[in-house]
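>>> Next come a sequence and a model predicted from it.
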Amino acid sequence: MELWIPITVFAAFCQNLRSALQRHLKDSFGTTAATFVRFGYGFPFALLYVGILHVFAGMPLPRINSAFLVSGALGGLAQIGATFLLIHLFSYRNFAVGTAYSKTEPIQAALFGFVLLGETLSLPVMMCIVLGIAGVVMISLARTQLSAQAITSSLIGKSALIGLASAALFGASAAFYRSASLSLGGPGFLMQAGFSLACVKLFQSALMASWMFFRTPHQLSLTLRHWRISTLVGLAGILGSLGWFTAMTLQPAAYVRALAQIELVFTFAVSWLVFREAISRNELLGCSLIMLAVIGIILSS
């Protein structure tokens, strides 16, 4: 099995945990603060990881270049916007519809990868990506009562547009991050990914902290007051991000983000095995489609 596959599965698990914690924080902190803790409280862990690789593994620090700075900054801005929009979706009643559209990210990541890096995907992989997205949409709409109004809302409603915008920004950030990491040209995929992540988190943390200091200082103080839960979000987020950065240094972003759809399977497994919650036929079928897509991507790669 290629190394990027277990790394991606691990990252998807960590992202599932981070999303659950962020959704809990959103009600107490607000959208901006819940977005910030992912970056601000994750940066120290990213810095620690780079320090361990440099001091104990003897890996030299990469040399920064202009392509790295531009790609890293654009990726960081895109990820902030995408995270903000995704958390904002929690405020909508038809959150499931918006979330379904936000999962079109693999296709958009493939488009950005083609435009920015000239990467192309084989027809079987593209078919698997579409199959996986169909499974996600089926799960997201499984508990939605279908009607003319619901279908219209799912196509042109505000939450659908927010979901699409979030997916586009996540897809762009994935392609920019891969571009940034590859632009370093060495000294190895672990240090390239870790160094890129630390630099991006520093940029995101400084940008958001400055914005919040002047615009929403009360939300910034909330994250400091509740530093324990904020630290947990930061740790879960940085472990997931390390997985994404490392996997996307090894493999095109579209492959990684498509395989990451397995996150929903984790969610339903916990729901069924731990909380004994019932799963509908459509949700089970959606999970099956995602698993078929994941198997197809692994075999095709």
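Structure's in. What do you need?
>>> CA only for contacts and neighbour counts going forward, please
Noted.
>>> how far out from the middle of the chain is the helix or strand that contains Leu131?
Using DSSP states H and E, the element containing Leu131 is helix 123-140. Computed by CA atoms, centre = their mean, to the nearest Å, the chain-centroid distance of helix 123-140 equals 17 Å.
>>> so what does that helix touch, helix or strand wise?
Counting contacts by 3 or more CA pairs under 8 Å, 6 or more residues apart in numbering; DSSP states H and E, helix 123-140 packs against helix 95-102, helix 105-117, helix 253-259, helix 281-300.
>>> Of all those helices, which one is nearest Thr216?
Minimum separation from Thr216 across those (CA to CA) falls at helix 95-102, 25.4 Å.
>>> Identify the residues contacting that closest one?
Defining contact as CA atoms under 8 Å, 6 or more residues apart in numbering, one finds that helix 95-102 is touched by 86, 89, 136-137, 140-141, 154, 159-167.
>>> And those residues, which of them are buried?
86, 89, 136-137, 140-141, 154, 159-167 (16 or more other CA atoms under 10 Å).
>>> Compile the helices and strands packed on helix 123-140 into TSV and extend it with columns for mean neighbour count and distance to Val37.
Formatted as TSV, the helices and strands packed on helix 123-140 follow (neighbours: other CA atoms under 10 Å; distance: least, CA to CA, whole Å):
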stretch	mean neighbour count	distance to Val37
helix 95-102	26	21
helix 105-117	22	23
helix 253-259	28	23
helix 281-300	19	30
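>>> put this beside the first:
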Amino acid sequence: METWILITIAAAFLQNIRSVLQKHLKGVMGTTGATFVRFGFGLPFAVVFVALLVFVLDNPLPRLNAEFFGWVVLAALAQITAQALLIQMFSHRNFTVGTAYSRTEPAQAALFGLIFLGDRIGPGTLVAIGISLVGVVLISVARSATGAAALLRSVFSRTAALGLASGTVFGIAAVGYRAASLSLGGPNFMMQAAVTLLAAITLQTCVMLVWMWMRAPGELARIRAAWKIATMVGLVGATASFGWFMAMTLQTAAVVKALAQIEMIFTFASSVLIFREHVNRLEISGCILIVAGIVVLLLV
């Protein structure tokens, strides 16, 4: 099995753990604080990753360049913007369709990868992305209390637009991170990914700190009070991001994000095993389609 596949599956699993921990944090702090934790508390671990690669594994630091910084700034700010769009979407009614649209990230990453980097993917990969996307949509709308007619109307709603915009910006972020890592040109995919992660997470931490200081200063005290679990979120989140960046250095962003839909399976399992939530047929069908799409992706 190729290295990028193993790394992506591991990153998806870790990201699901991070989401479970952040769900707990939402009970003690606001959305802004819970979002900041993934960046601010992940920063020390990003430093550790680079230090280990340099001082323990004896990897040279890559030479930074203007192209690298340009892509990092674009990708880091795009990721924050996409997260903000998701948060805004959650304040609307019937946000299930919006959530489904936000999961169009792999398809949009394929388009942006072609435009910005000249990445090309075959028809078999496109089919795999499509199958998994249908599965994600089914899971996203499975718990909606509305009927088919209401869901159809909501496709043209503000919520759907926010979800689509979120997926678009997440796709831009994924391609931007891949471009940043590739622009370093070496010495290897691990070092390139670690340096890209450190640069991105440093910028995101600074931006989020300024935002909280201006808009939600009370969050800082709540974050300090929850520092133990916040540290766990930072560790798991930074490790997952390191995995994403390594995978996207080795493989196109669209293909990595398509395989990353396996996170929905992990989320589904967490909902059932940890939160004891009810399962319905649409969710089961969606999981089957996601698995089918991943199988097709790995076979083409």
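Good, I have the coordinates. Just so we're clear, the structure is a prediction, and the values are computed from it rather than from any experiment.
>>> care to give me the TM-score?
Taking TM-score structural alignment, normalised by the length of the second structure as the basis, the two superposed chains have a TM-score of 0.94; 299 aligned residues with a CA RMSD of 1.7 Å.
>>> about what we covered before: dump the helices and strands packed on helix 123-140 of the first structure to CSV, plus distance to Leu47 of the first structure.
Output for these, formatted as CSV (distance: least, CA to CA, whole Å):
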stretch, distance to Leu47 of the first structure
helix 95-102, 30
helix 105-117, 27
helix 253-259, 23
helix 281-300, 32
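>>> Tell me which of the ones you listed lies nearest to Gly58 of the first structure.
It is, among these and with distance given as CA to CA, helix 253-259, at 28.0 Å.
>>> between the helices and strands packed on helix 123-140 of the first structure, which gets nearest to Leu146 of the first structure?
helix 95-102 (11.6 Å).
>>> For Leu43 of the second structure, see how far away Ala253 of the second structure is.
Using CA to CA, to the nearest Å, Ala253 of the second structure is found at 23 Å from Leu43 of the second structure.
>>> Determine which of the helices and strands packed on helix 123-140 of the first structure approaches Gln192 of the first structure most closely.
Closest among these, using CA to CA: helix 253-259, at 15.4 Å.
>>> residues in the second structure matched by the closest one, start to end?
Alignment of helix 253-259 of the first structure against the second structure: residues 253-259, by TM-score structural alignment.
>>> Mean deviation, the matching stretch versus the first structure?
By mean CA distance after the TM-score superposition for the first structure, the fitted stretch 253-259 of the second structure averages 0.3 Å away from its aligned residues in the first structure.
>>> Next: stretch 70-89 of the second structure.
Its aligned residues in the first structure lie a mean 1.3 Å from stretch 70-89 of the second structure after superposition (mean CA distance after the TM-score superposition for the first structure).
>>> and that stretch, which residues are buried?
71-87, 89.
>>> just stretch 187-204 of the second structure next, same as before
Using 16+ other CA under 10 Å as the test for burial, stretch 187-204 of the second structure gives 188-204.
>>> And the residue located most distally from the centre of the first structure, how close does it get to Ser221 of the first structure?
Relative to the mean C-alpha coordinate of the first structure, counting by CA atoms, centre = their mean, the farthest residue is Ala148 (31.9 Å). For Ala148 of the first structure, the distance to Ser221 of the first structure equals 45 Å [CA to CA].
>>> Ser230 of the first structure too?
12 Å.
>>> who has more neighbours, the two?
Ser230 (24 against 15; other CA atoms under 10 Å).
>>> List the contacts of that one.
Neighbouring residues of Ser230 of the first structure by CA under 8 Å, 6+ apart: 37-38, 41, 223.
>>> at 10 Å instead, please
By CA atoms under 10 Å, 6 or more residues apart in numbering, Ser230 of the first structure lies in contact with 21-22, 25, 33-34, 36-38, 40-42, 222-224.
>>> now do Met291 of the first structure
Shown in contact with Met291 of the first structure (CA under 10 Å, 6+ apart): 128, 131-132, 135, 259, 261-262, 264-265, 285, 297.
>>> Nearest to Met1 of the first structure among the buried ones among the contacts of helix 95-102 of the first structure?
Using CA to CA, these come closest to Met1 of the first structure at Val136, 25.1 Å.
>>> these two touch, right, the closest one and Leu289?
Yes. Val136 of the first structure is within contact range of Leu289, at 8.3 Å (criterion: CA atoms under 10 Å).
>>> Now do the shared contacts for these two.
With CA under 10 Å, 6+ apart as the test, Val136 of the first structure and Leu289 both reach 130, 283.
>>> Ser280 of the first structure: neighbour count?
Using other CA under 10 Å, Ser280 of the first structure has 12 other residues around it.
>>> Now it. Nearest residue, chain neighbours left out?
Ala142 (7.4 Å; CA to CA, 6 or more residues apart in numbering).
>>> sec struct for the one you found, please.
Three-state call for Ala142 of the first structure (DSSP: H, G, I helix; E, B strand; the rest coil): coil.
>>> what's the spacing between Ser183 of the second structure and Trp4 of the second structure?
From Ser183 of the second structure across to Trp4 of the second structure, the span is 19 Å (CA to CA).
>>> same thing with Val97 of the second structure?
Distance check for Val97 of the second structure against Trp4 of the second structure: by CA to CA, it reads 31 Å.
>>> try Ser132 of the second structure
Taking CA to CA as the measure, Ser132 of the second structure falls 19 Å from Trp4 of the second structure.
>>> returning to what we had before: please flag which of the contacts of helix 95-102 of the first structure sit within helices.
Per DSSP state H, helices hold the following members of those: 86, 136-137, 140, 154, 159-167.
>>> For Phe203 of the first structure, which three-state class applies?
What three-state DSSP gives for Phe203 of the first structure is helix.
>>> That one contacts Phe36, doesn't it?
No. Counting by CA under 10 Å, Phe203 of the first structure does not reach Phe36; the two are 11.9 Å apart.
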